[in-house]
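Asks: Whatever this is, show me its structure:
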Amino acid sequence: MDQHVSLTIFKRVTESAASIRSVLPESLQNPKVAIVCGSGLGGLADTIESEPKHEIPYSAIPNWPQSTVVGHAGKLVFGVIGPKKVPVMLLVGRAHFYEGHTMDLVTFATRVCKIIGVETMLVTNAAGGLNQDYSVGDIMCLNDHLNMPGMVGNNALIGPNIDEFGVRFPPLSDAYDLDLRRRAHRAWKKLGLDKTKRRMHEGVYAFLSGPTYETRAECRMLVRLGADVVGMSTVPEIVIARHAGMRVLAFSLVTNCAVMEPVARGDAPEIQAMSKAELDEYLSKGKAHHEEVLEAGREAAKDMQALVKQILTDLHED
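Replies: Prediction:
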């Protein structure tokens, strides 16, 4: 990316922000919080009040990347949330690196949020559980990440720095806001969710590019590197949000448990008498499916919605 391209990105971002503002009612012009709704979590849009409310399909916004993933509606929803009527902006669907988008498009929406005036990004995703203590339906609050594509040349900030957003070398040791994480745990208890079977953890998110789910060997590697969950989004958005000085709180919904056991050897005694169908069934145990990701999202939606609403309510009562 040369300097001309980086200036073009800034111009496109400001054009998109201006287009969005031009159709928003005055009461929704200045959202301070943006919520990114991950796979199966579009129901978070139900956390806002029915009035005032304004929706904008991504297709109506100039320069906006279009999502092609099932479970991502592809729209912005503006409204207010909680008794304090906190103005919020929800991104129902996101662009992914695996869809073929460049990193500047994957993170385009995050930069638009900054131009519009957002100060806090609340990012959600669906992820595979690597930590053996995690169960399907649990929620993990991110406190760190492994940016695997970023380590091999696909960092979201590669190229000339866009000075209008932030510095050339932003630190990420403080990526996940400690005060917001503390509020998340307090909200979880205030809602009585700590008394349910669903648990909230804190841990490390490993970002891989996808779209394939991870192999067994890759899962074992990620565990040894310190990852608790693995997914295909979020980290580029976090990098850009922190570069632009926004506070970040992020959650992963554990939608499946990664298969860790080494794959069976072809000369293993226990498989020698199996039929082809039995072999296929034996190998497919624990295999991840996008459908179960969406189903786990539906099951956890109410708890996630309540948690987000409580965090934002508490944040704006101080």
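Asks: alpha carbons only for contacts and neighbour counts from here, please
Replies: Noted.
Asks: ok but V88 is inside a strand, no?
Replies: Yes: using DSSP: H, G, I helix; E, B strand; the rest coil, the assignment for V88 is a strand.
Asks: ok, it - contacts?
Replies: 28, 31-35, 78-81 (C-alpha atoms under 8 Å, 6 or more residues apart in numbering).
Asks: One more pass at 10 Å, please.
Replies: The neighbours of V88, taking C-alpha atoms under 10 Å, 6 or more residues apart in numbering as the test, are 28-35, 48, 53, 77-81, 118, 120, 312.
Asks: Which of the residues you listed fall within strands?
Replies: Among the contacts of V88, DSSP state E puts 33-35, 53, 77-81, 120 in strands.
Asks: Can you list the buried residues in the top helix by length along the chain?
Replies: In the chain, taking DSSP state H as the definition, the longest helix is helix 290-315. Neighbour-count burial for helix 290-315, counted by 16 or more other C-alpha atoms under 10 Å, picks out 290, 293-298, 300-301, 303-313.
Asks: and if you look at stretch 186-200?
Replies: 186-188, 193, 198-200.
Asks: which of those residues lies closest to Y282?
Replies: Comparing these against Y282 with C-alpha to C-alpha places R198 closest, at 29.1 Å.
Asks: and that closest one, that one's in a helix?
Replies: No: assigned with three-state DSSP, R198 falls outside any helix and is coil.
Asks: one more, for comparison:
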Amino acid sequence: MTDLAPSPSVFQRATETALYLRTNLTEELRNPRVAIVCGSGLGGLAETIHPEPRIETAYANIPNFPQSTVKGHAGKLVFGLIGPAKTSIVLLVGRAHFYEGHTMELVTFATRVCKVLGVETMIVTNAAGGLNPDYAVGDIVCLNDHLNLAGLVGNHPLLGPNIDDFGVRFPPLSDAYDLDLRRRAHLAWKKLGLDKQKRRLHEGVYAFVSGPSYETRAECRMLRTLGADLVGMSTVPEIIVARHSGIRILAFSLVTNNAVLEAGARGDDEGIQEMSSAELEEYLGRGRANHEEVLEEGRLAAEDMQVSESGLNEECG
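Replies: Okay, here's the model as predicted:
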């Protein structure tokens, strides 16, 4: 039987990685207070920081770091200062995913490193499919809860011996999504006038599935019935580990496609009997998700989210 338990040396390895990073950082960047995780196509959020000082390090050059293999995830840490207060920040431009074959320990390792570096608040972003029919492609959703489907069937990031250096054995998650930070996000959105634009800001529940295949129609209906507004393949493991480590969380999903909730046509439906193969393919493919659409919507939304992140930093003081 494969041992899925976290290595007892996670804290030591995270400390080793943090020490390596600090040797290449200036004094003002060595203890970032805030971390931003940039999801699919949202690497442009790195432009929220001041141009100087700015230090980038590729994941490939960082000891113990997992490598992201997914298009749209650059795979680098960017250290800098943000906002009028010049708050020290680190951006994780790209993430490792469970579906890439990484263990949950590796998927969440960067979060552990952030804790050792001194991060107090994480802003986590992702691209997600919209299950809530009120959501439009391009809308942004501030997460207020989640469904950890993978965790409920045994793929939980805290599985195995507890790492006491980070947190308690049984951390509560009823307060995982910081209410004060969510309030400030909404205030910043209005203060910047973004509520007057076409793109809307919602609050909702994110369902985490392991992927990498997109969900079937039946799975989308099931998730919606369970109370999910969005579905995606990331974020929740990072949030659980961040909360285990005492880090405050603010999370946003960009709606990059509307999940198909209606049942597909039956083979004996009268309306399709005379359709050609091409017509059948077009009929069945309506609303089908693809990664290129995800990246394009991420690119289009990145500028608005850059404004929002900068405004949020100012709102938070």
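Asks: Let me see the TM-score of these two.
Replies: TM-score for the superposed pair, counting by TM-score structural alignment, normalised by the length of structure 2: 0.98. Supporting figures: 316 aligned residues with a C-alpha RMSD of 1.2 Å.
Asks: Now the longest helix of structure 1 on structure 2. Mean distance?
Replies: Superposing on structure 2 and averaging over aligned pairs (mean C-alpha distance after the TM-score superposition for structure 1), helix 290-315 of structure 1 comes out at 0.9 Å.
Asks: any idea how far that helix is from the chain center?
Replies: 12 Å (C-alpha atoms, centre = their mean, to the nearest Å).
Asks: Which residue ranges of the stretch 151-300 of structure 2 form helices?
Replies: Counting by DSSP state H, counting those that start in this stretch, one finds helices in the stretch 151-300 of structure 2 at the ranges 179-191, 217-225, 236-244, 277-284, 291-316.
Asks: and G72 of structure 2, which of those is closest to it?
Replies: helix 291-316 (6.4 Å).
Asks: can you state the direction angle for that closest one and helix 179-191?
Replies: Interaxial angle of helix 291-316 of structure 2 relative to helix 179-191 (axes from the mean of the first three to the mean of the last three C-alpha atoms, to 10 degrees): 100 degrees.
Asks: quick revisit: out of the buried residues of stretch 186-200 of structure 1, which two sit at the greatest distance?
Replies: R186 and R198 (15.4 Å).
Asks: By how much does the helix or strand hosting V116 of structure 2 deviate from structure 1 on average?
Replies: Using DSSP states H and E, V116 of structure 2 sits within helix 109-117. Compared with structure 1 after fitting, helix 109-117 of structure 2 deviates on average by 0.2 Å (mean C-alpha distance after the TM-score superposition for structure 1).
Asks: Indicate which one of the helices of the stretch 151-300 of structure 2 is closest to D145 of structure 2.
Replies: The nearest among those, by C-alpha to C-alpha, is helix 236-244 at 9.6 Å.
Asks: how about the closest one, aligned to which bit of structure 1?
Replies: Mapping helix 236-244 of structure 2 onto structure 1 (TM-score structural alignment) gives residues 235-243.
Asks: once aligned to structure 2, how far is the matching stretch on average?
Replies: Mean for stretch 235-243 of structure 1 is 0.2 Å (mean C-alpha distance after the TM-score superposition for structure 1).
Asks: from the chain's centre, how far out does that stretch sit?
Replies: Centroid separation for stretch 235-243 of structure 1 versus its chain: 11 Å, with C-alpha atoms, centre = their mean.
Asks: buried ones in it?
Replies: Neighbour counts over stretch 235-243 of structure 1 (16+ other C-alpha under 10 Å) mark 235-243 as buried.
Asks: now the farthest one out in structure 1, which residue is it?
Replies: A273 (44.5 Å; C-alpha atoms, centre = their mean).
Asks: how far away is it from Y282 of structure 1?
Replies: Per C-alpha to C-alpha, to the nearest Å, A273 of structure 1 is found 12 Å from Y282 of structure 1.
Asks: again, but for I115 of structure 1
Replies: 52 Å.
Asks: again, but for R242 of structure 1
Replies: Applying C-alpha to C-alpha to R242 of structure 1 and Y282 of structure 1 gives a distance of 44 Å.
Asks: got it, and L157 of structure 1?
Replies: 43 Å.
Asks: the more surrounded of these two?
Replies: L157 (21 against 14; other C-alpha atoms under 10 Å).
Asks: mind listing what that one touches?
Replies: 1, 103-104, 107, 150, 168-170, 236, 239-240, 243.
Asks: same check, this time on S284 of structure 1
Replies: 259, 278.
Asks: got it, and V307 of structure 2?
Replies: 45, 47-48, 188-189, 192, 194.
Asks: repeat for L130 of structure 1
Replies: Contacts of L130 of structure 1 by C-alpha under 10 Å, 6+ apart are 204-206, 219-220, 222-223, 226-230, 254, 256-260.
Asks: How about H50 of structure 2?
Replies: 80-84, 86.
Asks: so which pair among the residues you listed is furthest apart in space?
Replies: G80 and P84, at 12.9 Å, using C-alpha to C-alpha across the contacts of H50 of structure 2.
Asks: The two: which has the busier surroundings?
Replies: Ranked by neighbour count (other C-alpha under 10 Å), G80 of structure 2 and P84 place G80 first, with 26 against 12.
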